[in-house]
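Trainee: this one's sequence-less:
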């Protein structure tokens, strides 16, 4: 498999670009995604079936994977499980881009290791924003060295302010201070701190906090037996209804759906098949 077979980007790539692997058997969707991602200055690779997608994931080591579920040779769920079972590729964030709309189908994808769903027909602006959020999660992690900041326009002071504010956010997810108080805690004003967040991660402080709260909630739902209401309070949501709505919009399933799948095992129709090897 040579480089010409591997890479398909409408814009000639430069070193240092973030890499996205698109795995989809629909040629129209592949072209649309490749064109759009190229315009967003990602380096784009493509695969047309699940088995080829697994191989290219191992070879390319992309920063993020966009994959359909209904694929020939090896379906998306099986391909996802293989990618997540391999220590060399298990940390790569994977998003399903699919027409699957049933909660159990989405739960199956999350259980297989996907971090998000984007529904077809997809909205390109939604796709852009979700990619930005997930690239943030990969580039800036709460318990690791994050010297690589997503936005190259960030300055030294921006990084210092962002890291200081981030530490406070992670320590106080249940009661994160408002922007004025957060800025005062790190020795600046709200306007300057907002600029630091935008330069460092391309998100407002509120968007960053919301994402971290929902990611923490997902972790607690899958790894603990805490009640859904208790988890909502722990991550800073004032009511169960607000939490459920926000969680469903973010992950495509309600907290109860995800919790039920943990108690009963894999959803109906979720089979532990694996990709054939050649």
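Mentor: Right, received. Where do you want to start? This is a predicted model, so every value here is computed, not measured.

Trainee: going by C-alpha atoms from here, please, whenever you check contacts or count neighbours.
Mentor: OK.

Trainee: can you count the residues close to residue 36?
Mentor: Residues near residue 36, counting by other CA atoms under 10 Å, number 18.

Trainee: do residue 132 as well
Mentor: Neighbour tally, residue 132, other CA under 10 Å: 15.

Trainee: check which residues of the helix or strand hosting it are buried.
Mentor: Using DSSP states H and E, residue 132 sits in helix 124-139. Buried residues in helix 124-139, counted by 16 or more other CA atoms under 10 Å: 127, 130-131, 133-137, 139.

Trainee: now swap in stretch 102-116 and tell me
Mentor: Going by 16+ other CA under 10 Å, stretch 102-116 has these buried residues: 103-116.

Trainee: what's in contact with it?
Mentor: For stretch 102-116, the surrounding residues in contact (CA atoms under 8 Å, 6 or more residues apart in numbering) are 77-78, 80-81, 84, 93-96, 100, 117, 250-253, 257-258, 261, 266-268, 270.

Trainee: swap in stretch 127-145?
Mentor: Residues contacting stretch 127-145 (CA under 8 Å, 6+ apart): 63-64, 93, 118, 146, 148-150, 166-167, 170, 201-203, 211.

Trainee: out of those residues, who's the most crowded?
Mentor: Neighbour max across the contacts of stretch 127-145 (other CA under 10 Å) = residue 201, 25 neighbours.

Trainee: against residue 191, how distant is that one?
Mentor: Relative to residue 191, residue 201 is positioned 16 Å away (CA to CA, to the nearest Å).

Trainee: want to compare, so here's the second one:
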């Protein structure tokens, strides 16, 4: 059985629930153990059909789902989830061994927000969840419950630094400040800010910014008619070629190829 050390700081989103849908028991077990060390509540499903049913009943905060499964595959299950009002807003992240661009595009087209290539890196899963999940409201604190546990001082500082820097980055993705300037603007230094990001989302400021840009690129290509050059400029890339390379490395297809497939209705 795999063993994981409990991460320190704030890299968990305690209490949030993740539904893991995979037909391989070893994968379900591995993911469940890892996610539980991060503070998540984990629910399991053996195939897409069971995954859809449990998602409708349990309303998880996110779904990690294999693509190739018996009974009901991941693409079909995601399509059903997105067609149902109660589950359409739950972020679905595919775990897939798909190497062909059209297979990856098919998953994104039916509503998945991201995909992770199998065999996967557990730290990548932590990052993807951090990107796509929103921290839950601290209801106990909002209601003035004095018995609600407080995070450690270090964890609270990490959260404060992360949230302040994140807000500044999201404010203008086209012109993000340099790391030193970003750190100085919130009263810290570059080394301490990177440490806070690693505690909260498992990656450096630069890696987090790159992921947010890619997530935004996917949305803009899917939901707007902006030209690829315009999207590249809006996200702060020096050239369309650089943007296209980064997008291809992240999603396995070029931006224009993704948009063409989406508009042609390939699934």
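Mentor: Cool, got the structure. Note that the coordinates shown come from a computational prediction; the quantities given were computed from them, not determined experimentally.

Trainee: quick one: name whatever helix or strand follows the helix holding residue 132 of the first structure.
Mentor: Downstream of helix 124-139 of the first structure (by DSSP H and E), the next one is helix 156-171.

Trainee: point me to the residue sitting farthest from the middle of the first structure.
Mentor: Seen from the C-alpha centroid of the first structure, the residue lying at the greatest distance (CA atoms, centre = their mean) is residue 187, 31.3 Å away.

Trainee: and that one, how far from residue 205 of the first structure?
Mentor: 16 Å.

Trainee: how about residue 266 of the first structure?
Mentor: Applying CA to CA to residue 266 of the first structure and residue 205 of the first structure gives a distance of 36 Å.

Trainee: looking at those two, which one has more neighbours?
Mentor: residue 205 (24 against 17).

Trainee: which residues does the more buried one contact?
Mentor: So residue 205 of the first structure contacts 179, 194, 197 (CA under 8 Å, 6+ apart).

Trainee: the first one - how many residues pack around it?
Mentor: When neighbours are counted by other CA under 10 Å, residue 179 of the first structure registers 17.

Trainee: corresponding residues in the first structure for stretch 55-74 of the second structure?
Mentor: Taken onto the first structure by TM-score structural alignment, stretch 55-74 of the second structure occupies residues 57-76 there.

Trainee: what does stretch 96-107 of the second structure give?
Mentor: Using TM-score structural alignment, the partner range for stretch 96-107 of the second structure is residues 98-109.

Trainee: residue 44 of the first structure reaches residue 23, doesn't it?
Mentor: No. Residue 44 of the first structure is beyond contact range of residue 23, at 10.7 Å (criterion: CA atoms under 8 Å).

Trainee: more crowded one of these two?
Mentor: residue 23 (29 against 26).

Trainee: tell me the angle the longest helix along the first structure makes with helix 156-171.
Mentor: Longest helix of the first structure, by residue count under DSSP state H: helix 205-223. For helix 205-223 of the first structure against helix 156-171, the angle by axes from the mean of the first three to the mean of the last three CA atoms, to 10 degrees is 40 degrees.

Trainee: from the contact counts, what lies against the helix or strand that comes right after helix 205-223 of the first structure?
Mentor: In the C-terminal direction, the helix or strand that comes right after helix 205-223 of the first structure (DSSP H and E) is helix 228-234. Helices and strands touching helix 228-234 of the first structure, as assessed by 3 or more CA pairs under 8 Å, 6 or more residues apart in numbering; DSSP states H and E, comprise helix 205-223, helix 240-251.

Trainee: determine which of the ones you listed approaches residue 69 of the first structure most closely.
Mentor: helix 240-251 (15.8 Å; CA to CA).

Trainee: once aligned, what mean separation remains between the closest one and the second structure?
Mentor: Here helix 240-251 of the first structure, set against the second structure after superposition, deviates by a mean of 2.4 Å using mean CA distance after the TM-score superposition for the first structure.

Trainee: help me confirm that residue 64 of the second structure is found in a helix?
Mentor: No. Residue 64 of the second structure: not assigned to a helix; according to DSSP: H, G, I helix; E, B strand; the rest coil it is strand.
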